[in-house]
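Colleague: Any chance you can model this:
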Amino acid sequence: MNNLRGIDLNLLVVLDALLAERHVSRTATRLNMSQPAVSHALARLRLLFDDPLLIRRGGQLVASARALEIAPALSEALRQMREVLGPGGFVAAQEKRTFRLAMSDYGSAVFLPGLTRLLRLKAPGIDLVITQSSREAMLRQVLDGDCDLALGVFPDLPERLEVGRLTVEHFACLADRERMSGREWLDIEAYLSRPHVLVAMKDGANTEIDTALRMIGHRRRIAVTLPHWGNAPRLIQGTDLVLTVARNALVAYENDPSLIVFEPPFEIPPFAFVQVWHERRGGDPAHAWLRSAVADVAKGLRQSALPPP
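Modeller: This is a model prediction of the structure:
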């Protein structure tokens, strides 16, 4: 490897993509190659490095110790080479690529419409595949290469994952307007007297809302637990239920005459909504562009204070 003469440097581009994707067919799609061509390139790379590089284990390709060692340097070298070659190396409008994003139902509702519009306008050749799972599962997908980007709330991140903050979210409540009898409903006693809707992937989930209530010695009654945010507001109209979720999720209901949006009658710490990716994606210009596009969508979210009820 000390002598570059006679080495096809295109093989290194294939290796960089293989280490990012951990999947032959996805690498082929990413590089606009056939699957046999990628498999042939991997065979040549194994001979070149005298190492298996990617090992099939449990139905997945797992990077060898040697591959993990060279991946950061390879990604950085290719990034610098793209800079030397100039901006022609990546053109969003001409890119043809499929990205896999993991996000909660909330993330899909708040971020996905704006991101889709931006992609159709600036990068119509980029396709998205969206998956939904628990926080732990989303992080595992990013680590394993099954997912390019995860959007959500991740207080604790494993090593090798990088993070970019998108928004700082505050909580708000949603209730049926006719079932509210004035401002007295905004105190803590009235709040706790109502049954509540909880959006969580599993029953008994420990949410930021309930943690805040326990800190002041209270507990609310959860009447309905469901995993999808999209259906939660529909349960509120015509009932005595209260929904407490991230404020950006309720923007569409602030002007609904049948519903009322109000601030919680107790303090709930805000939380950061972020995007997370593996460090091996850092040198991928298309991935960097996508992260920038997601950040632009986040900047466009309305951050104004809630109107008075």
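Colleague: CA atoms for contacts and neighbours, from now on please.
Modeller: Will do.
Colleague: hang on, Pro72 is in a strand, isn't it?
Modeller: No: per DSSP: H, G, I helix; E, B strand; the rest coil, Pro72 lies outside any strand segment and is helix.
Colleague: For the nearest residue to it once chain neighbours are set aside, list the residues it contacts.
Modeller: Leaving aside its sequence neighbours, Pro72 sits nearest to Arg280 (CA to CA, 6 or more residues apart in numbering; 6.3 Å). Residues in contact with Arg280, defined by CA atoms under 8 Å, 6 or more residues apart in numbering, are Leu19, Ala20, Ala71, Pro72, Ser75.
Colleague: Report the secondary structure state of Arg280.
Modeller: helix.
Colleague: I'd like to know how far it sits from Glu83.
Modeller: 18 Å (CA to CA, to the nearest Å).
Colleague: What of Ala205?
Modeller: 46 Å.
Colleague: follow-up on the earlier one: separation between the residue nearest to Pro72 and Glu69?
Modeller: The value you get for Arg280 to Glu69, if CA to CA is used, is 11 Å.
Colleague: ranges for the strands of the stretch 1-150 of the chain?
Modeller: 54-57, 60-63, 97-103, 126-131, 149-152 (DSSP state E, counting those that start in this stretch).
Colleague: Tell me what angle the longest one forms with strand 126-131.
Modeller: Meaning strand 97-103. 30 degrees (axes from the mean of the first three to the mean of the last three CA atoms, to 10 degrees).
Colleague: can you count the residues close to the closest residue in space to Asp16 that isn't next to it in sequence?
Modeller: Nearest non-adjacent residue to Asp16, counting by CA to CA, 6+ apart: Ser75, 6.3 Å away. Here the count is done by other CA atoms under 10 Å, and Ser75 has 24 residues near it.
Colleague: middle-most residue in this structure, spatially?
Modeller: What sits nearest the mean C-alpha location of the chain, by CA atoms, centre = their mean, is Leu151, with 1.7 Å.
Colleague: Second input sequence below; structure requested for side-by-side comparison:
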Amino acid sequence: MNMQDIQLRKVDLNLLVALDALLSVEEVGLAAAKMGITQSAMSHTLRRLRELFGDPLLIKGKGHMIKTPRAEALAAPLRKALLELQQAVRIQSEFIPETSRLRFSIATNDYGDLIMLPPLLSLLSTQAPSIDIRVGHFDPEQSIAPLEAGSIELALCHPLKSATGIHQQTLFEDDFCCVTRQALPGIRSHLDLDTYLTLPHLRIAPRGDQRDPIDRALAQRGRQRRIALSIPNFSSAPMVVARSDLILTAPRRCILAWKNLMPISIYEPPLDLPCFSIAMVWHERFQQNPAHQWLRERLRQIASPSRNTQS
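Modeller: Next comes the predicted model:
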């Protein structure tokens, strides 16, 4: 028996669960409440953990506790291991959406918020009224750690490069169109490129000044637009367009959703722009879970071409 086996045999699983709570909230009182124990008991548990790991783990900072480097290194793999252990020992019971009180953790951006969340909530209200949704924002193209750790159970995003333990399925494709306020002077029913380039543009740039598909397409023609305003998300775009002389080139599904709410006019873009895909992405641990299988099927239904044609 090696040293690692001896140490593992000495570890009380409850200590690791408590450590996960401490590292997630970085405060003894909050961790105690999360565990359903007294603050005194959690303080005693923290002392045992410090002895076990030979490290302070949490130290006093300005107004709160902060993790030591050892605790920082432990946090993510500990959370991942506990989630996998929980999944392994959980009895897979039948999922009944009408009575389930589950909460799903979904990640998307504000494009996904606008396109997918309203129909999903409408569907849940009739088929699974006690299921809740928690939405988080993260960029899976930068890191899939939240998917691996289980803090995000499903992501709606551009298709990812293949990764171990990650499943994905394309939900739909979208393309671009242009939008201005109603009765903007100088635009006829057909928008030509010269008119397009004389107008000041609004650009949605979630990643800062990185060149987007519109700028790349214009550059191929040796042309350039004037970007009068650049914003990081979609949420304020329809209000800005409806109350200004700016033109916006954005995903068609977003603009069609805005048309029901704001006085805007829609035009076909005067240049060829690429389509893009949106996929749902999930970790292997949720592949066979009945509740997650049900959720993924509902999202496929929401994204189906027949449904979008009917709506």
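Colleague: Tell me who's in contact with Gln141 of the first structure.
Modeller: Cys147.
Colleague: Val62 of the first structure versus that one, what's the distance?
Modeller: Separation of Gln141 of the first structure from Val62 of the first structure (CA to CA): 13 Å.
Colleague: Please enumerate the helices of the second structure.
Modeller: 3-10, 13-25, 28-35, 39-53, 69-89, 110-127, 145-149, 193-198, 213-220, 237-242, 252-259, 290-303, 305-310 (DSSP state H).
Colleague: sorry, back to before: now that we have the contacts of Arg280 of the first structure, which of them are buried?
Modeller: Leu19, Ala20, Ala71, Pro72, Ser75 (16 or more other CA atoms under 10 Å).
Colleague: Find the nearest non-adjacent residue to the counterpart of Gly136 of the second structure in the first structure, please.
Modeller: Alignment note (TM-score structural alignment): Gly136 of the second structure maps to Thr131 of the first structure. If the residues on either side of it in the chain are set aside, Thr131 of the first structure comes closest to Ala102, at 4.7 Å by CA to CA, 6+ apart.
Colleague: The one you found maps to what in the second structure?
Modeller: Using TM-score structural alignment, Ala102 of the first structure pairs with Ala107 in the second structure.
Colleague: List the residues that contact that match.
Modeller: Val135, Gly136, His137, Phe138, Ile152, Glu153, Leu154, Ala155, Leu156 are the contacts of Ala107 of the second structure under CA under 8 Å, 6+ apart.
Colleague: Look up how far Gly136 of the second structure lies from it.
Modeller: Per CA to CA, Ala107 of the second structure is found 5 Å from Gly136 of the second structure.
Colleague: residues shared between the contacts of those two?
Modeller: By CA under 8 Å, 6+ apart, the residues touching both Ala107 of the second structure and Gly136 are Ile152.
Colleague: picking up where we left off before, now that we have the contacts of Ala107 of the second structure, which one has the most neighbours?
Modeller: Of the contacts of Ala107 of the second structure, with other CA under 10 Å as the count, Ala155 tops at 27 neighbours.
Colleague: Excluding residues flanking it in the chain, which one is nearest the aligned residue in the first structure for it?
Modeller: Counting by TM-score structural alignment, Ala155 of the second structure lines up with Ala150 in the first structure. Spatial nearest neighbour of Ala150 of the first structure, chain neighbours left out: Ala102 (4.6 Å); criterion: CA to CA, 6+ apart.
Colleague: Please report the distance of the residue nearest to Pro72 of the first structure from Ile70 of the first structure.
Modeller: Taking CA to CA, one finds Arg280 of the first structure at 10 Å from Ile70 of the first structure.
Colleague: again, but for Ala288 of the first structure
Modeller: 20 Å.
Colleague: And for Thr207 of the first structure?
Modeller: For Thr207 of the first structure relative to Ile70 of the first structure (CA to CA), the value is 40 Å.
Colleague: Please apply the same query to Gln80 of the first structure.
Modeller: For Gln80 of the first structure, the distance to Ile70 of the first structure - CA to CA - is 16 Å.
Colleague: My read is that Thr108 of the second structure contacts Glu141, right?
Modeller: No: between Thr108 of the second structure and Glu141 there is no contact under CA atoms under 8 Å: 11.9 Å.
Colleague: ok, those two, which is more surrounded?
Modeller: In this view Thr108 of the second structure and Glu141 are compared by other CA under 10 Å, and Thr108 has more residues nearby, 21 against 11.
Colleague: dump the residue contacts of the residue lying closest to that one once chain neighbours are set aside.
Modeller: Among residues not flanking Thr108 of the second structure along the chain, Leu156 sits closest, at 5.0 Å (CA to CA, 6+ apart). Applying CA under 8 Å, 6+ apart to Leu156 of the second structure gives the contacts Ile106, Ala107, Thr108, Asn109, Gly112, Ile278, Ala279, Met280, Val281.
Colleague: Identify, from those residues, the entry nearest to Thr126 of the second structure.
Modeller: Using CA to CA, Ile106 is the member of these that sits closest to Thr126 of the second structure, with 19.8 Å.
Colleague: Surely the closest one touches Glu153?
Modeller: Yes: taking contacts as CA under 8 Å, Ile106 of the second structure lies within contact range of Glu153: 5.9 Å.
Colleague: now for Gln127 of the second structure: what does it line up with in the first structure?
Modeller: Gln127 of the second structure maps onto Lys122 in the first structure, by TM-score structural alignment.
Colleague: List the residues that contact the residue lying closest to that match once chain neighbours are set aside.
Modeller: Nearest in space to Lys122 of the first structure, with sequence neighbours left out and distances taken as CA to CA, 6+ apart, is Ala93 at 5.6 Å. Neighbouring residues of Ala93 of the first structure by CA under 8 Å, 6+ apart: Lys122, Ala123, Pro124, Gly125.
Colleague: how about Ala93 of the first structure, what's its partner in the second structure?
Modeller: Here Ala93 of the first structure is matched to Glu98 in the second structure, going by TM-score structural alignment.
Colleague: mind checking how far that match is from Leu123 of the second structure?
Modeller: From Glu98 of the second structure to Leu123 of the second structure the distance is 12 Å (CA to CA).
Colleague: Ok, Asp174 of the second structure next?
Modeller: 22 Å.
Colleague: do the same with Ile59 of the second structure
Modeller: 46 Å.
Colleague: quick one, which of those two is more surrounded?
Modeller: Leu123 (15 against 12).
Colleague: and the gap between the more buried one and Val241 of the second structure?
Modeller: 31 Å.
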